[in-house]
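Novice: have a look; sequence and predicted model below, questions after that.
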Amino acid sequence: MHAVPRASPPPQVTATPAALALLARLQARHGPVLFHQSGGCCDGSSPMCYPVGDFIVGDRDVRLGEIGGAGVYISPSQFEYWKHTQLIIDVVPGRGGMFSLENGEGVRFLVRSRLFTDEEFAALAEAGRV
């Protein structure tokens, strides 16, 4: 009898080509960066992009993964709310968050999402990711 191969857990965060292109420009200008999704007031609904070292990631913050070489973190309360979804970092016209590096670029990062399938969520659970 052959064992059924287990599904690999899907990435919890991905990015569109437009987001990766903007990210590369910001990294060229500012060096290593990270994203944080807090869910707080004001700019909290957008992922904020900071130079590494300018934002202290909290002990309880969850690392979702990496896009374009940048770590992506989320507050525990937001993770609990969004753990059933894959976050997709995108770029849209507009003004970036007050402290986010894309401010002044004429575009801003935006989180889109899609629900994980039951199989994907089970693979994440088995891997201890949710």
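Specialist: Arrived safely, thanks for sending.
Novice: contacts, neighbours, all on C-alpha from now
Specialist: Fine.
Novice: pull out the buried positions in the helix or strand containing residue 125.
Specialist: Per DSSP states H and E: residue 125 is located in helix 118-126. Buried positions in helix 118-126, judged by neighbour count with 16 or more other Cα atoms under 10 Å: 120-124.
Novice: return the residues in contact with the closest residue to residue 51 other than its chain neighbours.
Specialist: Spatially, and ignoring its direct neighbours in sequence, residue 51 is nearest to residue 33 (4.2 Å; Cα to Cα, 6 or more residues apart in numbering). Applying Cα atoms under 8 Å, 6 or more residues apart in numbering, we find residue 33 in contact with 27, 49-52, 70-71.
Novice: could you grab the helix/strand/coil label for the nearest residue in space to residue 70 that is not next to it in sequence?
Specialist: The shortest distance from residue 70 to any non-neighbouring residue, by Cα to Cα, 6+ apart, is to residue 34 (4.9 Å). What DSSP: H, G, I helix; E, B strand; the rest coil gives for residue 34 is strand.
Novice: dropping in the other structure now:
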Amino acid sequence: MHRVAITPEAATLLRGLRGSHAQPLMFHQSGGCCDGSAPMCFTQGTFLTGPQDVHLGDLDYGAPEPAPVWISREQFAYWSHTHITIDVVPGRGAGFSIEGPTGNRFIIRSRVFTDEEAAELQTYAAP
């Protein structure tokens, strides 16, 4: 059972960013401050996670390594019942997210877990 996924279009952009930055990438789901509630993409090590963050999962997008996705523990409390998909649309990216200059921006699409999915998630340790 996965909590996070990526669309083929977002994976294509992410592979391009991985190639141009020549470093592994990661996402952190913003809590809704300056850039609303946007998934922010960083090179790994640029944004430091800590005990206040929850690791939602890793995105396999066709690069040598997966891209981990993190969310603040407080934000996770609100979104724990939803499956998150990272997508991309034309537009200006978030100020600190590395897709900004591409003319595209990452967005979140979400849906509530089904009863079956929620039950399956209960079998895993809480993050």
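Specialist: Yep, that arrived. Just so it is clear, the structure is predicted and the values come from calculations on it, not from any experiment.
Novice: quick one: TM-score?
Specialist: Overall, the chain-to-chain superposition scores 0.90 on the TM-score scale (TM-score structural alignment, normalised by the length of structure 2); 121 aligned residues with a Cα RMSD of 1.1 Å.
Novice: and the residue nearest to residue 51 of structure 1, what pairs with it in structure 2?
Specialist: Correspondence of residue 33 of structure 1 to structure 2, assessed by TM-score structural alignment: residue 25.
Novice: if I look at its match, how far off is residue 43 of structure 2?
Specialist: From residue 25 of structure 2 across to residue 43 of structure 2, the span is 4 Å (Cα to Cα, to the nearest Å).
Novice: over to residue 19 of structure 2?
Specialist: Residue 19 of structure 2 is 11 Å from residue 43 of structure 2, by Cα to Cα.
Novice: also residue 118 of structure 2?
Specialist: Distance, residue 118 of structure 2 to residue 43 of structure 2, using Cα to Cα: 32 Å.
Novice: how about the contacts made by residue 24 of structure 1?
Specialist: Counting by Cα under 8 Å, 6+ apart, residue 24 of structure 1 has contacts residue 68.
Novice: does it sit in a helix, a strand or a coil?
Specialist: What three-state DSSP gives for residue 24 of structure 1 is helix.
Novice: which non-adjacent residue is nearest the residue nearest to the spatial centre of structure 1?
Specialist: The residue lying closest to the centre of structure 1 (Cα atoms, centre = their mean) is residue 72, at 4.3 Å. Closest residue to residue 72 of structure 1 apart from its sequence neighbours, by Cα to Cα, 6+ apart: residue 35 at 4.7 Å.
Novice: return the residues in contact with the one you found.
Specialist: Residue 35 of structure 1 sits next to 47-50, 70-73 when contact means Cα under 8 Å, 6+ apart.
Novice: how much space between it and residue 112 of structure 1?
Specialist: Distance, residue 35 of structure 1 to residue 112 of structure 1, using Cα to Cα: 14 Å.
Novice: show me the helices in structure 2, by range?
Specialist: With DSSP state H as the criterion, structure 2 has helices at 8-21, 73-79, 115-121.
Novice: looking at those helices, which one is packed in the most?
Specialist: Mean neighbour count (mean count of other Cα atoms under 10 Å) peaks for helix 8-21 among the helices of structure 2, with a mean of 16.
Novice: if I look at the residue nearest to residue 72 of structure 1, how far off is residue 121 of structure 1?
Specialist: To residue 121 of structure 1, residue 35 of structure 1 is 23 Å away according to Cα to Cα.
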